[in-house]
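Enquirer: Fold the stuff below for me.
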Amino acid sequence: MERPRTKNENINDHQHSKLEKLILLARNMGVDLSYEADLIQQKIDEYQTPTVWQRVLMNRDILRPRAEDYIKAICEEWIELHGDRCFGDDSAVIGGIGKFNAMPITILGYRKGKSTEDNIKNNFGMSHPEGFRKINRLLLQAAKFHRPVLTLIDTPGAHSGRAAEERGQAWAISQVISTMCTLKVPVISLFTGEGGSGGALALAISDRLLMLSNAMFSIASPEVCASILLKDVGRAEEVVSAMKITSADLYDLGLVSEVIDEPIGGANRDFDLTVLRVRKSLQKHYDELLSRDIEDLMEERYAKLRRIGVYIES
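Expert: Sure thing, here's the model as predicted:
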């Protein structure tokens, strides 16, 4: 049976049709636009099927929608909560309670900025231990009040500075992972941009893992992998295709429950359309999860984690 056409393929056909009409009109007027038409066609093809490296750059684009944008777009009401009740508040982590289609949910994510000043203030979305302790506190609160959880993932990774290590970064991340594994409420994780290292892993333990089509999930950034494997950070573009970090790669590997199509050119090209698709997907998965027995969900969550990876027993 033939594969169903995606929304982006239909849009691409429409763009081809408009380009053909423009070329025909120019010919009727005695104007040769073949060179310009070729350039436009190349740009259409580039947006339609971006390379892995182009997707990396899309995720790092300062114009790409952030966690706060999605929260404002999908929630009728939103209350942000602060602090880990131990050390302080980490602005790289955003968390609180929202109403999604009249249903109270706990939302957790990473906060990136839309300017250099904002990014510095929020540490480029890289959490310190107090950020992970805030996440853990709000997860336990969600379980206490039986609120479903939504995590929004867009981070290069957890902060790896000396102060973070002194305050127990690895322990804080492991606490979140442990809590996510045993949380007795439905959990959906949505990758909206780059998902790197322990920062992404901490919020990716879920019943349903969704990814926007240009989003990524990796053990480390392409630059870090290039520096470790090839001893040359400048060869990041060369190694990124072998890393299998795109939404399509991870769907084929069975890690991703659903890939949500972005508009051609990225989510920022048509954020309203992106939000419409995200809302529809979230409602579908929450309806399914909330109809299930929580003990069965926890068993499936554990089994899904156990299936990750390939190994050989001697």
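Enquirer: Please count neighbours and contacts with C-alpha atoms only from this point.
Expert: OK.
Enquirer: so which strand or helix has residue 98?
Expert: strand 93-100 (DSSP states H and E).
Enquirer: Next SSE downstream of that strand?
Expert: Proceeding N to C from strand 93-100, the next assigned helix or strand is strand 103-110, under DSSP H and E.
Enquirer: Please identify the buried residues of that following strand?
Expert: Across strand 103-110, burial judged by 16 or more other CA atoms under 10 Å covers 104, 105, 106, 107, 108, 109, 110.
Enquirer: Would you do the same for the sequence below? I want to compare the two.
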Amino acid sequence: MKTLVFGNTGQVATELQHHVDVTALDRAAADLCDPAACAAAIKAHEPDVVINAAAYTAVDRAEDEPELAQIINADAPGAMAQACADLDIPFLHLSTDYVFDGSGTAPWSVNDPIAPLGVYGRTKAAGEDAVRAAGGAHAIIRTSWVFSAHGANFVKTMLRLSETRDALNVVDDQIGGPTPASGIADTLMIMAQAMVAGQSGGTYHYAGAPTVSWACFARETFSAAGRTVTVTGIPTSEYPTPATRPLNSRLDCSLLETEFGITPPDWKSDLAKITSEILA
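Expert: All right, here's what the predicted structure looks like:
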């Protein structure tokens, strides 16, 4: 199965390159600021399946760069999906819990109405719409709180801060499922193979279990790393950011298990391995 991946150095794209017969495109090969070039790259490589693991993910900066975020998160995926539809090959696209407004405490179903709070979430929601509108075989996978031993993520930030600080204040009223990038990559490849074989797609959720707050995630990170750091939980109101974050990022992943047999990952197990890799 010849797999073409958009993204090269991101967390999920890096993990996807551990699989066989994967070609990952960097910015020089396919600039996401040029949707037409992305579509042309797909037609030039003639893959069996395409995975878009690239995105504009600077949540706060997006508030000042809405046009750029729109091109990368919506226009480019739309062009990719259309190229795949033209070639009659599946297209898999990563999305986010940020398409929801974070209200309530119940896990979000794939069919719940979306209501993004900021530019990042709105452009990712627009990307979902563009992928669906292309009319081809596709799968949209919403995920949350991605972490790995590479790239920029919460775990690496916490470990870096713990090198010089023995106490930290961390938000305690945002709840979600930390998700290892390796698990997302494995899930995408399983789904891609099934869709190449003819299985239909749709919109799905994939996130780690159990759900926790950022403060709890920080404590688990320090425990896994064997570092003594006092974590004090604080409300989001005491940690203002340019972009509003959803308080409830719980995702109902049952549809993915029903249709593909894929269950939520145990993020604590992955956290132990990832912290060891980072510290090594």
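Enquirer: Got a TM-score for the two of them?
Expert: The pair, once superposed, lands on a TM-score of 0.38 when counted by TM-score structural alignment, normalised by the length of structure 2; 152 aligned residues with a CA RMSD of 5.2 Å.
Enquirer: What is the strand holding residue 98 of structure 1 packed up against?
Expert: Using 3 or more CA pairs under 8 Å, 6 or more residues apart in numbering; DSSP states H and E as the contact test, the elements touching strand 93-100 of structure 1 are helix 67-74, strand 77-80, strand 103-110, helix 129-144.
Enquirer: helices and strands around the very next helix or strand once past the longest one, which ones?
Expert: Read that as helix 129-144 of structure 1. The element immediately downstream of helix 129-144 of structure 1 (helix or strand, assigned by DSSP H and E) is strand 149-155. Packing partners of strand 149-155 of structure 1 (3+ CA pairs under 8 Å, 6+ apart): helix 67-74, strand 103-110, strand 187-196, helix 197-202.
Enquirer: picking that back up, just name the most buried of the helices and strands packed on strand 93-100 of structure 1.
Expert: Most buried of those, by mean neighbour count (mean count of other CA atoms under 10 Å): strand 103-110, with a mean of 24.
Enquirer: now the angle between helix 129-144 and that strand, please.
Expert: Compare the direction of strand 103-110 of structure 1 with that of helix 129-144 by axes from the mean of the first three to the mean of the last three CA atoms, to 10 degrees and you get 160 degrees.
Enquirer: and strand 103-110 of structure 1, what does it pack onto?
Expert: Packed against strand 103-110 of structure 1 by the contact rule (3+ CA pairs under 8 Å, 6+ apart) you find strand 93-100, helix 129-144, strand 149-155.
Enquirer: residues of the following helix or strand past it that come out buried?
Expert: The C-terminal neighbour of strand 103-110 of structure 1 among helices and strands, as given by DSSP H and E, is helix 116-121. Neighbour counts over helix 116-121 of structure 1 (16+ other CA under 10 Å) mark 119, 121 as buried.
Enquirer: same check, this time on stretch 272-280 of structure 2
Expert: 274, 275.
Enquirer: Kindly report the same for stretch 215-232 of structure 2.
Expert: Using 16+ other CA under 10 Å, the residues of stretch 215-232 of structure 2 that count as buried are 215, 216, 217, 218, 219, 220, 221, 222, 224, 225, 229, 231.
Enquirer: Including secondary structure, could those residues go into CSV?
Expert: Formatted as CSV, the entries for these read as follows, by DSSP: H, G, I helix; E, B strand; the rest coil:
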residue, secondary structure
215, helix
216, helix
217, helix
218, helix
219, helix
220, helix
221, helix
222, helix
224, helix
225, helix
229, coil
231, strand
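Enquirer: related to what we said a few turns ago, now, among the buried residues of strand 103-110 of structure 1, which is nearest to residue 59 of structure 1?
Expert: Out of those, the one with the shortest distance to residue 59 of structure 1 is residue 110. That distance is 13.7 Å, counting by CA to CA.
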